[in-house]
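> How does the following fold in three dimensions:
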Amino acid sequence: MFGFESALVLSAVMGTLLLAGFVKGISGMGMQVVAMGVLSVVMPPAQAAAILVVPSTVTNLWQLFTGPAFGALVRRLWAMMVAICVGTWLGFGALAGSNAKLAAFILGAVLVLYALLGLVKVRFRVPPEKEWWLSPVIGFVTGLLTGATGVFAIPAVPYLNALGLGKDELVQSLGLSFTISTLALSLALFIQGAFGMQVAGASLLALLPAMLGMLAGEWMRVRVSEQGFRQLFLVGLLLLGAYTVIKNLPGHP
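Purely as a prediction, here's the structure:
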């Protein structure tokens, strides 16, 4: 059902995963955002999300277990992680079936929001006494958007940035959030029959360019201005999101 017999589609998938892995390697995030944004132009979002299961899982686990504070972060963020799962499963309906056009529209809007927040450098701070109720709320909204779009950056990334974590803890907390989001979305895709053996094989194949891109990005990180690259990345993401929104407006062919 994914048309992998088409050399054009296969080339698009491999090229996109190479680019998305490079972005993650150089900036520490953004692989899912880039891959979903580009692939949704050539295929329904549910198909794109299914292809990304293996690359996302492996790269996010890598990021999660290379940090110093796994146990402490789990104890601190467990309610957010549970809420991500619940929200993902409730929001998944928009990603599948006849809602594909709506899902693509929402995805474009999320890409635009993500890019704008990064470009204007919005900074939030969350007082520790508010975490107990705000964490599950943020997790639930993140889950809804994950289920609807396949992208799990908003509002989790700005929220985790607002907790005042150290650099290594922040990277690891992002890995934790991304891993839980990926696993929750993967389960929903599997239950809906969107992640069968054929798709699993394609997803495994997509791991190779994702890892090559990630390694290349890590190599490039020390040789270029990360801030300059990130600005260029966000502008490109803004344009891609705007195009996706316009393409999927109600009444647009």
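> use CA for all of it now, contacts and neighbours both
Noted.
> what about I191, how many neighbours?
Per other CA atoms under 10 Å, the neighbour tally for I191 reads 11.
> how near is it to C85?
14 Å (CA to CA, to the nearest Å).
> How about T16?
Here T16 is placed at a distance of 27 Å from C85 (CA to CA).
> Show me which of the two is the more surrounded one.
C85 (26 against 23).
> Contacts only, for the nearest residue to the more buried one once chain neighbours are set aside.
Residue nearest to C85 in three dimensions, not counting chain neighbours: A184, with 5.3 Å by CA to CA, 6 or more residues apart in numbering. By CA atoms under 8 Å, 6 or more residues apart in numbering, the contact set of A184 is I84, C85, T88, W89.
> 10 Å instead, please
Residues near A184 by CA atoms under 10 Å, 6 or more residues apart in numbering: M81, V82, I84, C85, V86, G87, T88, W89, G143, T146, G147, F178.
> List the buried residues in whichever strand or helix holds the second one.
Taking DSSP states H and E as the definition, V82 sits inside helix 70-91. Residues 70, 73, 77-91 are the ones in helix 70-91 that count as buried (16 or more other CA atoms under 10 Å).
> I'd like the next helix or strand past that helix.
Sequence-wise, the next helix or strand downstream of helix 70-91 (DSSP H and E) is helix 100-119.
> which element is Q63 on?
Per DSSP H and E, Q63 falls inside helix 53-65.
> Also compute the angle for that helix relative to helix 70-91, please.
Interaxial angle, helix 53-65 versus helix 70-91 (axes from the mean of the first three to the mean of the last three CA atoms, to 10 degrees): 150 degrees.
> Pull the distance from helix 53-65 to the chain's centre.
Offset of helix 53-65 from its chain centre (CA atoms, centre = their mean, to the nearest Å): 11 Å.
> just checking, A202 touches V54?
Yes. Counting by CA atoms under 10 Å, V54 is a contact partner of A202 at 9.2 Å.
> Could you report the distance from I84 to Q231?
According to CA to CA, I84 stands 28 Å off from Q231.
> What of R76?
With distances taken as CA to CA, R76 is found 31 Å from Q231.
> got it, and V199?
Computed as CA to CA, the V199 to Q231 distance reads 34 Å.
> and the two? which has more neighbours close in?
V199 (19 against 14).
> Just the element for that one, please.
Here V199 is assigned to helix 197-221, by DSSP H and E.
> Proceed likewise with the subsequent sequence, for comparison:
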Amino acid sequence: MGGGPGYDPEGISLGGISRAQRRAEAIAAGQRVVAEAVATENLAERMLLMVAAVGQALEDLSLTPTVVGGLVVEYFTRAYATSDVDVLLPTTDEVKDRLHQLGFVQPEEGQRVWRHPAADIEWEMPGSDLSPEDQAVAVELAGGARLLMLRREDMLVHRIDEFVGGGHREVFEQVLALAHGHDVDWHRVRERAAQSNLHDAVDVVLDWTRRVIDDGEPMPETWALHDLADDLGRQLMRRNAESARGRRS
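Prediction:
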């Protein structure tokens, strides 16, 4: 049976390896990392290895899951513990099939949370890609496995935004933990915060980080945190209004 230009009767890809073979090799590589993850006692390390496993299983598709959410906070601060994994990844049929091949159980109709019984983790895919304003960094785990993760500075800005919107104590604690450390790129924090009109909040976070973590002051009371968030919210609304007027002029 013949074919025109580009006809590929056996699915041969570059290098003489069939697409089916590349798929099988990617899944097998992912399954090996899953086995390593299942044998890992520490939950955070186990979750990170599962992300690396999915990345391996999708390598032939040029898709890489990006860690977002609480696991980013835990990785960079060790001051917060999360119980699930949030990653950005397209939810195509092929991606779902690869997750099944790795032992994940798909959520029931209307549910978003996948489970991996052997690794005892929960897994959510809240979106496909990072927003244009955010950046990911490559992370290498102790055993050499690699994955992508939302950078610390961008996670900090997301948590600042969340605190301004709700005034919750747990979120404020995460903000301070992310802000504390010599490796925080404050130029990036301010640049990213400016894109969301959160300039004022960054200065407040710096002040409270110094007072609570460096100087040992107690955390503000719950009512004070709500007042602080309300005040920052009003400043954010004012800056948003100024930006809107600037776009119209």
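> tm score of chain vs chain?
Scored against TM-score structural alignment, normalised by the length of the second structure, the superposed chains reach a TM-score of 0.27; 108 aligned residues with a CA RMSD of 5.8 Å.
> before we move on, the earlier item: tell me what angle the helix holding Q63 of the first structure forms with helix 197-221.
Using the same axes, to 10 degrees: helix 53-65 of the first structure against helix 197-221 is 40 degrees.
> List the contacts of L19 of the first structure.
Per CA under 10 Å, 6+ apart, neighbours of L19 of the first structure: 13, 25, 31, 34-35, 38, 209-210, 212-214, 216-217.
> again, only using 7 Å
Neighbouring residues of L19 of the first structure by CA atoms under 7 Å, 6 or more residues apart in numbering: G213.
> same deal with R75 of the first structure?
Neighbour list for R75 of the first structure: empty [criterion: CA under 7 Å, 6+ apart].
> One more: the one 4 residues further on?
For A79 of the first structure, the contact set (CA under 7 Å, 6+ apart) comprises S135, P136.
> How much space separates it from R221 of the first structure?
Counting by CA to CA, the gap from A79 of the first structure to R221 of the first structure is 33 Å.
> can you check G213 of the first structure too?
The gap separating G213 of the first structure from R221 of the first structure is 12 Å, by CA to CA.
> Would you mind telling me which of those two has the busier surroundings?
Ranked by neighbour count (other CA under 10 Å), G213 of the first structure and R221 place G213 first, with 25 against 18.
> give me the element W223 of the second structure is part of.
Per DSSP H and E: helix 222-248 holds W223 of the second structure.
> Can you work out which other helices and strands pack against that helix?
Packing partners of helix 222-248 of the second structure (3 or more CA pairs under 7 Å, 6 or more residues apart in numbering; DSSP states H and E): helix 152-166.
> Buried residues, the helix it packs on. List them.
Neighbour counts over helix 152-166 of the second structure (16+ other CA under 10 Å) mark 152-164 as buried.
> neighbouring contacts of it?
By CA under 7 Å, 6+ apart, the residues outside helix 152-166 of the second structure that reach it are 76, 134, 171-172, 175, 178-179, 184-185, 188-189, 192-193, 229-230, 232-233.
> I only care about those residues that end up buried; give me the PyMOL line for that.
Those of these that count as buried under 16+ other CA under 10 Å are selected in PyMOL with:
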select buried, resi 171+172+175+178+179+189+192+193+229+230+232+233
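> where along the second structure do the helices fall?
19-38, 43-57, 70-77, 93-101, 152-166, 169-179, 186-195, 199-209, 222-248 (DSSP state H).
> I'd like the ones you listed as CSV, with distance to W114 of the second structure appended.
Converted to CSV, these look like this (distance: least, CA to CA, whole Å):
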stretch, distance to W114 of the second structure
helix 19-38, 15
helix 43-57, 12
helix 70-77, 16
helix 93-101, 9
helix 152-166, 23
helix 169-179, 25
helix 186-195, 31
helix 199-209, 35
helix 222-248, 33
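> what's the most buried one of those helices?
Ranked by mean neighbour count, the helices of the second structure are led by helix 43-57 with a mean of 25 (mean count of other CA atoms under 10 Å).
> by contact count, what packs against that helix?
When contacts are defined as 3+ CA pairs under 7 Å, 6+ apart, helix 43-57 of the second structure sits against helix 19-38, strand 146-150.
> what angle separates that helix from helix 93-101?
Per the same axes, to 10 degrees, the angle that helix 43-57 of the second structure makes with helix 93-101 is 130 degrees.
> Please work out the angle formed by the directions of helix 43-57 of the second structure and helix 19-38.
Orientation check (the same axes, to 10 degrees): helix 43-57 of the second structure against helix 19-38 gives 170 degrees.
> what's the angle between helix 43-57 of the second structure and helix 70-77?
Counting by the same axes, to 10 degrees, helix 43-57 of the second structure lies at 120 degrees to helix 70-77.
> gap between M155 of the second structure and G246 of the second structure?
Going from M155 of the second structure to G246 of the second structure by CA to CA gives 28 Å.
> V38 of the second structure now?
Applying CA to CA, the value for V38 of the second structure to G246 of the second structure is 54 Å.
> Over to R238 of the second structure?
12 Å.
> Equivalent analysis for G166 of the second structure, please.
As judged by CA to CA, G166 of the second structure and G246 of the second structure stand 28 Å apart.
> ok, now R188 of the second structure?
For R188 of the second structure, the distance to G246 of the second structure equals 24 Å [CA to CA].
> can you check R152 of the second structure too?
For R152 of the second structure, the distance to G246 of the second structure - CA to CA - is 30 Å.
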